[in-house]
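Enquirer: structure of the sequence below:
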Amino acid sequence: MPTSASQEVLVQQSPSSRPGRPGGSAPNSLAGFNETSFLARVLPAPGQWRSVPDVSDRGFWGAVDTPTRQAILQRAEDFRTREWPVLTARGWRDFVETGNRTMYEDRYFGRRRRTVASALAACLTDDPSWHDDVLDGVWLMLEETTWCVPAHDYSAREDGPRLPDPDRPFLDLFAAETGALLAWTLHVLGSRLDERSPLARARIVEEVRRRILVPQRTDDTWSWFGRSGPVNNWNPWINSNVLTCSLLLDQDRDDIVTTVSRVLEGLDTFVSGYPDDGGCDEGQMYWWRAGASLSECLEQLYDATGGALDGYALPKVREIARYPHRVHIADDWYVNVGDGPARTEAADTVEPHVLHRFGRRTGDEEVVAHARYMRGDGAATLPRLSLGRSLFALADRDWAKAPASASPAPLPLQAWWPQTQLLTARETEGQVDGLFVSVKGGHNGESHNHNDVGTVLVAVDGHPALVDAGVAQYTRQHFGPRRYEIWTMRSDYHNVPNVDGHEQQPGKEFRAREVTADLGAERVDVRLDLAGAYPKEAGLVRFSRQVTFSRGEPAHVSWHDEWELDHDPESMTLHLITSAEPVLGGGGIRVLTPGRALRITYDASGFRTPSVERIDLDDRRLSGVWGPALWRIALSPLRPGRRGEWSLDLRAEPVG
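Expert: The predicted model follows:
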């Protein structure tokens, strides 16, 4: 029987010392592990993967530290004061008919959050009332016609049926996650469910087999699988949950081998398509369902095979682990690109233990330190949507022990992702105080794309001042042909120019050109040509942007744009999105932050009086990050000309 994650000491072995490798050598890709004879030899028999202690291990559950125990039980009690959410046909059809996702999804995820919290409370207390609550949640999910959400299911197509078809199970993110939730629940609480009714066990096994495992093993058309084109976070997210379902519930060894083989095929597509620099073009929040879910797959495979299947040794995997702490600004603020929000507060997807384990497996102390920082001095885990993530956190002895105090964030001086074309740099390594700058190149066909090639973000003392809005609550429009009618997606609402009335266009062909970065101890310099991100009608020959961050006294950012068109334009406008209402005057703009202000100066004689637009945020996702409003500044030269330039100077200054 393989050793479990809860028992193992995470020490990196050299590639030559790891057991059971195909051909006796270290594969350079996940596909190198995908040999049937190797998998049949190293994978556990059905029912033999015992990765975390079940409810009967009262010594383990009784030893969970007091802060973690109290936090979990309080969350579970809060859920128990409410009625179980009801899923209705009207809620499902609301998405089909209006594009609104929240009427159904709020209730759908409410069921799962409560079941996770109740399952953890049941393990901690072994109280029959919690076992009954878990059974209620399990039974409600088993009775659902589909585990998919309307936005992902074929049944939500306008030309299809108006309600989900139980004979056409669709394997999306949340169907897979539901299957894993049920599998983990049975793993840790199966004996208590059996006491209430053995039928619960039988139905969990059968429904997960029918809705998750058989579709994964038999259907090659899933877009997330990778045989029909590029993949994104769906691939590792679904695969991590499918692995759980197979390792815990499959009753035939050949089925486990087939499932793992197909998981490896899909993951190899995902990793092969990932840039060598480890950058996540979906943004830091989606990293928790891209890079983090990849690490969950690798951990289950490593643990289930006793270390024989070790994907952590791949160099690209190590770079993927380094992304979150290198885009960290301060507190819960991060550089955001695409649909990723700028802060992680109360996010369901964020489980710091996943990052901590990832850092230990890859031997990166900064990754480990950032995970410790994210945890602070509080609970080892909180009930979120993933029961498996919480169970692994509690079963990891190194992580589960209560910290004496909060750990500092590593706060690296700077980072550059050459393939992703993203820069982050701060004034002083290890310190929040001072300026923080990010510059993005890339293209406009990225996953969860915004038209944002060339955008610049600036924070002062850890507080974002020049910002990217992020994304509102998802609707059908966000993933349809009218996506770029949404203001948060448009380049006119990013810190880039409008060229003679033309915005950037979506598509991989609309990209930055001639991108270079020079990183030094005293100065960072990024240059890129934005012309390729605009349509031919804009008439751009070039639009050169140079952003130079100087760490002298005082530290400042020099921002210089220079353009050439094939005609005399009627207008050129630079838009700047700010987190606070800007104060105009004296040839400059001041953006107040909770500490100091960001001062933006320019040659006012060459510009019209800037216009300022307040953008009221009536969406809960946007307002949850930024508060009630953002602001958009428009800077337009008096005489733009066929050739022209402008320069900005940005630095921090006292508020008074």
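Enquirer: C-alpha from now on. contacts and neighbour counts both.
Expert: Noted.
Enquirer: can you give me the helices in the stretch 151-300 of the chain?
Expert: 173-196, 198-208, 214-218, 234-249, 253-273, 284-287, 291-304 (DSSP state H, counting those that start in this stretch).
Enquirer: tell me what the shortest one is packed against?
Expert: It refers to helix 284-287. In this structure, helix 284-287 packs against helix 323-326, with contacts taken as 3 or more C-alpha pairs under 8 Å, 6 or more residues apart in numbering; DSSP states H and E.
Enquirer: do the same with the first one
Expert: With contacts defined as 3+ C-alpha pairs under 8 Å, 6+ apart, the secondary structure elements packing on helix 173-196 are helix 102-125, helix 128-143, helix 198-208, helix 234-249, helix 387-395.
Enquirer: how about this one, so we can line them up?
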Amino acid sequence: MTNRLFTENKNIKENVKNDIFLKQQVERIKSDSEKFANKDIAALTYTSFKKFYVTGSRKEYEYEYFLHRRRLNDFAILNILYDDEKYRLCLQDIIWSILDEFTWALPAHIPQNTDIENCITHIDLFASETAFALAEISHILSDKLDKTIVERIKYEVYRRVLKPYLSGRKNSWDCLENNWSAVCAGSVGSAFLYFGTDEEIQTVLPRIKETLEYYLKGFGDDGACVEGINYWAYGFGYFTYFAQLLYQYSDGKDNLFDNKKVENIAVFPQKLWFKNNNTVTFSDCGDKFTQRSGLIHFLKQKYSQIAVHDDNCSLEFDGDGCYRFAHLIRDFAWRKNNIKVQTESENGFYYFKNAGWYIKRTSNYEFAAKAGDNKESHNHNDIGVFLLNVGGDKIVTDPGRGEYTSDYFSSKRYKYFPPSALAHSVPVVNGIVQQEGEEYRGNIVKATENELIIDCKDAYNDCSLKELTRKFEFYDDKIVLNDKFAFDTDKNDVTEHFVFDVKPTECENGLKIGNTEMCYNVSDFECKINEVTYASNYNKQKTVYTVDLKHIVKTKTVETKFEFNIKNTWKERK
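Expert: Predicted coordinates:
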């Protein structure tokens, strides 16, 4: 039945002819491939493999690992488009090198002191993705590749991934309610559809589907992804890729798309699109709205309410630092040249009750806030946090993801700035910042077009705190924030903490941040402004500015008021 699978790949040459974006990508891939064509393939060394376990640094090993996948992507695409012996030989060489890798899993995902056999057959995100990519490349290009390459691909995919899974061995992601379950189960399931016998496929399908059900459990019925838009594209992308292959394999009888929750998940990202391709940066999310255009174009055919944005936010061939073939090939195979794009965001508000998210977009500003709990996937300690963009510029910000290291995903996580409470615009109460844990949570009490109220009391480990309510009032040209604190003891310290993308300056009525004024009663507070530079992904440095406004009067109840007066400059710049 493999002749039914991914027949869309036959559209790629025609798509490139008619699609300016794809033509540009092909030219860039050609140029990129020239850097590899006459350069030896670097081996993945034991020294760099071991370094993660010694120092916690991921970047040394992963740089070369993902460079292998970049080569694979380049030469696979070029072989699909052209009959060129140079490209064919380069593709076979990089496939051979990947087949020679000690393990397809990353050191960061393999427990230390794992025995050799389990290292080789450890199925993590990237082992499963590699199996999927090689199986799909073999399926598309079997007539171009040497028989030895085709046979060895199948042998290694079986040895490292399919046989261990068939054996019933448990995986850490089998029951996870986040992107891991979708990526791993989707990739393993897809590799089975390409290489497995019908008997093997029927054996594993119930287990694959069960894991995908766990993935869907990670969403409420509102479809919101608390991990943010990047992890939405990652997890839901691989869910979609497997679902479509399964639909084709079963000749339409097995349809995972016929599910209202799946539909709600599919339409979620378009609600996070802000001017200048900014987005909501809750959790470990990047700060730009990006889309895998093939994925979005495909989903548009399934669900008519999907909004397709223009290619200013489409990821290019090298926009994914992990170089995932499944994403890239579907950008080429699934894009529709005549699809209508949406160039302006729709004004209005969205309330995601299950996730505890609120998003509001107007012609003057964009706002987002959240409640939830402090044990979410890729959690940050951020109950009551809010973001404010004005005229396409970030004003009140959230740093998003930090650099991924071993400690970042350990008990030391909140010693890093990005996931800590101090990286978020939330109060500090009696010197206590929010802590991690499901018991530290908030609740949206009211969410309307003009008002948002969040109960944040349970986000703090302070038994004297009896009330902490954040209320936002929304107007055309301003947002008013009122915080109300109540204690059962006297003399309490309240510090209002804010995080800005640009450096604020003190003025007569409060603070000036870009073209926005944050006005408050300056006589009530001591103001301290700090500059914080931190490591983002792969050691990129970012800088934000924190402001601590310490309430001078220590009383049993404290009420604060801040007005964000907004000057719209977006129309002037367009």
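Enquirer: tally up the residues packed near the aligned residue in structure 1 for Asp221 of structure 2, please.
Expert: Alignment note: Asp221 of structure 2 maps to Asp276 in structure 1; criterion TM-score structural alignment. Using other C-alpha atoms under 10 Å as the criterion, Asp276 of structure 1 is surrounded by 18 other residues.
Enquirer: mind listing what the closest residue to Asp276 of structure 1 other than its chain neighbours touches?
Expert: Nearest non-adjacent residue to Asp276 of structure 1, counting by C-alpha to C-alpha, 6 or more residues apart in numbering: Lys316, 5.6 Å away. Lys316 of structure 1 is in contact with 271, 275-278, counting by C-alpha atoms under 8 Å, 6 or more residues apart in numbering.
Enquirer: report the separation between whatever residue of structure 2 lines up with Ala292 of structure 1 and Lys512 of structure 2.
Expert: Superposed on structure 2 with TM-score structural alignment, Ala292 of structure 1 falls opposite Gly237. Here Gly237 of structure 2 is placed at a distance of 41 Å from Lys512 of structure 2 (C-alpha to C-alpha, to the nearest Å).
Enquirer: please apply the same query to Thr560 of structure 2.
Expert: 18 Å.
Enquirer: how far away is the counterpart of Glu207 of structure 1 in structure 2 from Thr121 of structure 2?
Expert: Aligning on TM-score structural alignment places Glu207 of structure 1 opposite Glu156 in structure 2. Counting by C-alpha to C-alpha, the separation of Glu156 of structure 2 from Thr121 of structure 2 is 10 Å.
Enquirer: same question, Lys23 of structure 2
Expert: Lys23 of structure 2 is 38 Å from Thr121 of structure 2, by C-alpha to C-alpha.
Enquirer: okay, those two: which has more neighbours?
Expert: Thr121 (23 against 15).
Enquirer: leaving out chain neighbours, which residue sits closest to the more buried one?
Expert: Counting by C-alpha to C-alpha, 6+ apart, Thr121 of structure 2 lies nearest to Arg160, which is 4.5 Å off, once chain neighbours are set aside.
Enquirer: that neighbour against Cys119, yeah?
Expert: No - judged on C-alpha atoms under 8 Å, Arg160 of structure 2 makes no contact with Cys119 at a distance of 9.5 Å.
Enquirer: burial of Asn178 of structure 2, as a residue count?
Expert: 26.
Enquirer: would you mind finding the match for it in structure 1?
Expert: Using TM-score structural alignment, Asn178 of structure 2 pairs with Asn232 in structure 1.
Enquirer: Leu411 of structure 1: what secondary structure?
Expert: coil (DSSP: H, G, I helix; E, B strand; the rest coil).
Enquirer: can you find the partner of it in structure 2?
Expert: Structural alignment (TM-score structural alignment) places Leu411 of structure 1 against Glu346 in structure 2.
Enquirer: could you do Leu457 of structure 1 as well?
Expert: Aligning on TM-score structural alignment places Leu457 of structure 1 opposite Leu387 in structure 2.
Enquirer: return the distance of stretch 171-190 of structure 2 from the chain's centre.
Expert: Computed by C-alpha atoms, centre = their mean, to the nearest Å, the chain-centroid distance of stretch 171-190 of structure 2 equals 16 Å.
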